[in-house]
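[1] quick one, what's the 3D model for this:
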Amino acid sequence: MRLKGLIKKSVKSLPSSRRSTAVILIIALISATLLHFPWVLTEAPFKFLLEVHVVREGKHVPALIYVKALYPEGQRFIGFARAVSGVGWIWVDYESWKQAWEKEKALTGFHAKPSFIIVVFTEDGYADIKGFVLEWRELKPYLFGGKKNIIIEPRLRRVRGKPIKVTRSTQASVIPLLDIFLQSSRVLDGEAVLVDYYEAEKRVNLGKIYFDPNIGEGYGSLFIGYYQNFKVGISLAFTLITVDVWSIDFDFVSIGSSSPGSDKAIANASNPSGYISIIVRYRYEWWKYYENGEPIDESFEMWIKNFYPNTIKAERGQDVSIHVWDTKYSGYGKGWSEPTYSEYDFQVDGTRFSADLLWFAGLLDTLGKIPEALKSYAGWLTLFVSLNAYQSGALAFAYDLEYIAPSNVQVKVIKGKHKFDGNPYDLYNALYWKMLKT
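    Got it, this is the predicted structure:
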């Protein structure tokens, strides 16, 4: 009615002979505006647009897309898209999200980059969960360039559950371009629901050294420190009810603390083992995914939510399992004038290192929060957390390892790796070393 009144008012002053032509021109102008700038009818210009491409074997595939955002307390569901042609659009109202993290930093000193957790289920029977970390400056109104394209290639074959059929919503526009913008105000017909969560704290080892007492004189020393306000990439361990494997998504979050922390451990013949540990807070979440009220799948997720640098101490914590030891040095000691072996600041074996998750998984199992079937999935017995010290062009953690051994004693230095037999199956670095007499 408003549009009709506007047209009548616009042509009222024109001669009757020209009114019909004017009406036609005005209608044409409005139609062109809606076609090329459809967001004028929505609140889309003031939101951030996330465009998700779901691809398998180089081709777009139909998929259901669920998007969660990482808040200080945990994950929140923020959007759903039915990607009929393999592309889905989610409009993000980011202001409250940003404010939540600003408040968290002011209260506790913890701060994080914006992390999207995207869950996809494809029509051809695959699924995955993938985190994407952005910068806060990227989150701005669409009107001013606030858009991000993300590509996901699902890795996990669904071996049970109802097949996914992706069809266009009854609310969808027949004009694809208009449909993108109308999604900003449409009632969602898919949702993710948080069913349960749990948190616990534990002291875990960041690094560990061992000095064989049979060497006699000499020692090993390990320093580890955290640079305040620098961020650490933390992995997500997860599985879905419809698959048969536990998976690791690396660097799904990038989080830092305003507190510094460091300590140094010494190992020698009288005290063979040295440790550098930290208290961390683990979090578990159980989610259910629905389409039109019907259950699609369930996810079980675990990660380190927070770490406390001011708790870094030279005391024993929970070990991550070591399955393989790589030889880093073999030969005679070099005496007291120089280290027999040394490493510092992730110059060897990359910037990722492993920490324990099995303690938390076992606690959840004891509390009855892990379904029995999930414990038979590949990877359950080797779950771990990957910490990435290198984020945004800088190291958040530093370490300095040094071994001293007599020049008349043959020794070898070995470094530990954790083997994860889930997805991706591989060996992962740990800051664990031993010097042994040979």
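
[2] contacts and neighbour counts: CA atoms only from here.
    Noted.

[3] for the protein, just list every one of the helices.
    For the chain, the helices defined by DSSP state H cover 2-11, 16-36, 95-108, 176-182, 358-366.

[4] now show me the structure for the sequence below, then we'll compare the two:
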Amino acid sequence: MQLSENDFRDYLFDNHKDSLSDLIHGRRDPIEWNGEGFPPISILFQQIVERKINEVVDGLESLTLSARELRLEKSGDSTTRIDLFGNSECIGLTIIELKKSKQTERQAYTELLAYANHFCSIYPGLTERAINSILIAPMATRTVRDAFVQEILGNNKSSAALIPSDDNGEIRLTIYYPDESYYQWFENNLLDDRSMYTVAVEFPEIEGWIDTDKNNDQKIPDWSKAALNTISNSISHRLEAEGLHSIVYATQQWGEIGQQFPNPNVIYAVVLNPFASFRSSSLDDEVYGDTKEGRVSEIQAIYDQIDESEREYWLESMESNFHGLAIRIVKEEFDKCFRSTDGLGVRSEISLPDWYGVKTSMINSVFTHNLDIYQTGLLRQVYSRYLDYIFEVKWDEIYCCDDLPRFSYKALRVFLPVWEILRGLGMGEEHA
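    Take a look at the predicted model:
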């Protein structure tokens, strides 16, 4: 392009204040999966990202640019400027940053995220997810492309990238869709049982508050269900806020079986462990794991630069620290649910059972009342997309059609379908 960045910014504001979408080209539908059954995790996440990009881009049709070089001032800090700022009746506040050079586009994306944060600070209650961040840049830098995918998928941000070009004097903004290589790390074994770290909080019956089924015809009382579901929901919200991907649910052991245990109530928080040792471990300074070779090479490159005094246990320490974080979050939120006027709270015990063992144990999963199950982060997105898949096909084509409820809300929190679906999705690639 022949225009300087400032000239380009002014051109967009002066000529396309209400029609920026006229310059946008290259919109396409999300990638399709033509195989049998539910798509692999990598395809699923690519579909999720591309849908989000299209939602933002489509919302630009109603965008009105309100300001250029919008100054953001904070007491004691230097003033920064947003290249273009606008509002859309479809998607709300929109921040646009322009960079022509690949040398400066990394800085631009960082600035975009900082600008969104600034608006959240002056409008309490606003979140970065509610602000649309648009980067107009070559998208030639791998770091920026990686960050773009992570912000949309991992952090659930509303973002789009447009690549500028000048086609014989015609300005074009081409939508950037990350290619499939950016999803290669999302393998089916990401949801493997071995990738799940389980924190179980066990506690006793609390008469009048959380009672067992012993005096209720072997049915857990409604008030007990409500209490246990509320606790599970509270823990899941905290895990979501902390950016962890999890499922959370409560169980209560049946009648006479429950009476044999001092703690018949259990809250299970099953958290996706990004540092699972079966996917990345080291031996004699060589990184290995049940994962793609490219991912191992990336980790090896980092591993080789770790100080020798820390290198031997570096991978193990990251996993251990993650475990400690998960335990602390679950325990803190559980204790908050049992703050009491007498100051005594509720006695509880923490255990760390193997997830496969929990699922296959008759005591833990069969002879129990399994209550509502809550998903957070990527696990919620996976399950939501699966429900879309189920309800988009004809009932007579679904192997489980006899169990399919009329309305999808009936499947959102019910234990068994969530359990079975996530179990199936967690199979390794060779079984997918």
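
[5] can you calculate the TM-score here?
    TM-score for the superposed pair, counting by TM-score structural alignment, normalised by the length of structure 2: 0.25. Supporting figures: 184 aligned residues with a CA RMSD of 7.3 Å.

[6] out of the helices of structure 1, nearest to Thr122 of structure 1?
    Proximity to Thr122 of structure 1, assessed across these by CA to CA, is greatest for helix 176-182 (20.1 Å).

[7] rewinding a little: in TSV, list the helices of structure 1 along with mean neighbour count and distance to Arg283 of structure 1.
    Output for the helices of structure 1, formatted as TSV (neighbours: other CA atoms under 10 Å; distance: least, CA to CA, whole Å):
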stretch	mean neighbour count	distance to Arg283 of structure 1
helix 2-11	12	52
helix 16-36	12	45
helix 95-108	14	17
helix 176-182	18	35
helix 358-366	16	9
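
[8] just put these in TSV and tack on distance to Tyr210 of structure 1.
    As requested, the helices of structure 1 are exported to TSV (distance: least, CA to CA, whole Å):
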stretch	distance to Tyr210 of structure 1
helix 2-11	79
helix 16-36	67
helix 95-108	35
helix 176-182	59
helix 358-366	23
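
[9] among those, which comes closest to Phe397 of structure 1?
    helix 95-108 (19.7 Å).

[10] show me where the stretch 51-200 of structure 2 has helices.
    Applying DSSP state H, counting those that start in this stretch to the stretch 51-200 of structure 2 gives helices spanning 102-122, 142-153.

[11] so which of the ones you listed comes closest to Lys336 of structure 2?
    helix 102-122 (27.0 Å).

[12] tell me the buried residues in that closest one?
    Neighbour counts over helix 102-122 of structure 2 (16 or more other CA atoms under 10 Å) mark 102, 105-106, 108-109, 111-113, 115-117, 119-120 as buried.

[13] kindly report the same for stretch 381-391 of structure 2.
    Gln381, Val382, Tyr383, Ser384, Arg385, Tyr386, Leu387, Ile390.

[14] ok, those residues vs Val201 of structure 2, which is closest?
    Nearest member of those to Val201 of structure 2, counting by CA to CA, is Tyr383, at 24.5 Å.

[15] ok, back up a step: make a markdown table out of the buried residues of stretch 381-391 of structure 2 and add distance to Met318 of structure 2 and secondary structure.
    As requested, the buried residues of stretch 381-391 of structure 2 are arranged in a markdown table below (distance: CA to CA, whole Å; DSSP: H, G, I helix; E, B strand; the rest coil):
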| residue | distance to Met318 of structure 2 | secondary structure |
| --- | --- | --- |
| Gln381 | 25 | helix |
| Val382 | 25 | helix |
| Tyr383 | 28 | helix |
| Ser384 | 30 | helix |
| Arg385 | 30 | helix |
| Tyr386 | 31 | helix |
| Leu387 | 34 | helix |
| Ile390 | 37 | helix |
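
[16] closest to Leu371 of structure 2 out of those?
    The closest of the buried residues of stretch 381-391 of structure 2, once distances to Leu371 of structure 2 are taken by CA to CA, is Tyr383, at 17.4 Å.

[17] and the helices of structure 1: which comes nearest Ala127 of structure 1?
    helix 358-366 (22.6 Å).

[18] quick one on the thing from earlier: Glu50 of structure 2 is nearest to which of the helices of the stretch 51-200 of structure 2?
    Among the helices of the stretch 51-200 of structure 2, helix 142-153 comes nearest to Glu50 of structure 2, with 9.4 Å by CA to CA.

[19] elements contacting that closest one?
    helix 41-59, helix 102-122, strand 158-167 (3 or more CA pairs under 8 Å, 6 or more residues apart in numbering; DSSP states H and E).

[20] please repeat the previous calculation with a cut-off of 7 Å.
    If contacts are counted by 3 or more CA pairs under 7 Å, 6 or more residues apart in numbering; DSSP states H and E, helix 142-153 of structure 2 sits against no helix or strand.

[21] ok, Asp426 of structure 1 touching Val324?
    No: Asp426 of structure 1 is beyond contact range of Val324, at 11.2 Å (criterion: CA atoms under 7 Å).

[22] mind listing what Val270 of structure 2 touches?
    Met196, Tyr197, Thr198, Val199, Ser246, Ile247, Val248 (CA atoms under 7 Å, 6 or more residues apart in numbering).

[23] 6 Å instead, please
    By CA atoms under 6 Å, 6 or more residues apart in numbering, the residues touching Val270 of structure 2 are Tyr197, Thr198, Ser246, Ile247.

[24] tabulate the helices of the stretch 51-200 of structure 2 (TSV), appending distance to Ala241 of structure 2.
    Output for the helices of the stretch 51-200 of structure 2, formatted as TSV (distance: least, CA to CA, whole Å):
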stretch	distance to Ala241 of structure 2
helix 102-122	16
helix 142-153	15
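
[25] nearest to Pro164 of structure 2, of the ones you listed?
    Checked against CA to CA, the stretch from the helices of the stretch 51-200 of structure 2 lying closest is helix 102-122, at 12.0 Å.

[26] more neighbours: which of Asp426 and Val324 of structure 1?
    Between Asp426 of structure 1 and Val324, counting by other CA atoms under 10 Å, Val324 is the more crowded of the two (15 against 11).
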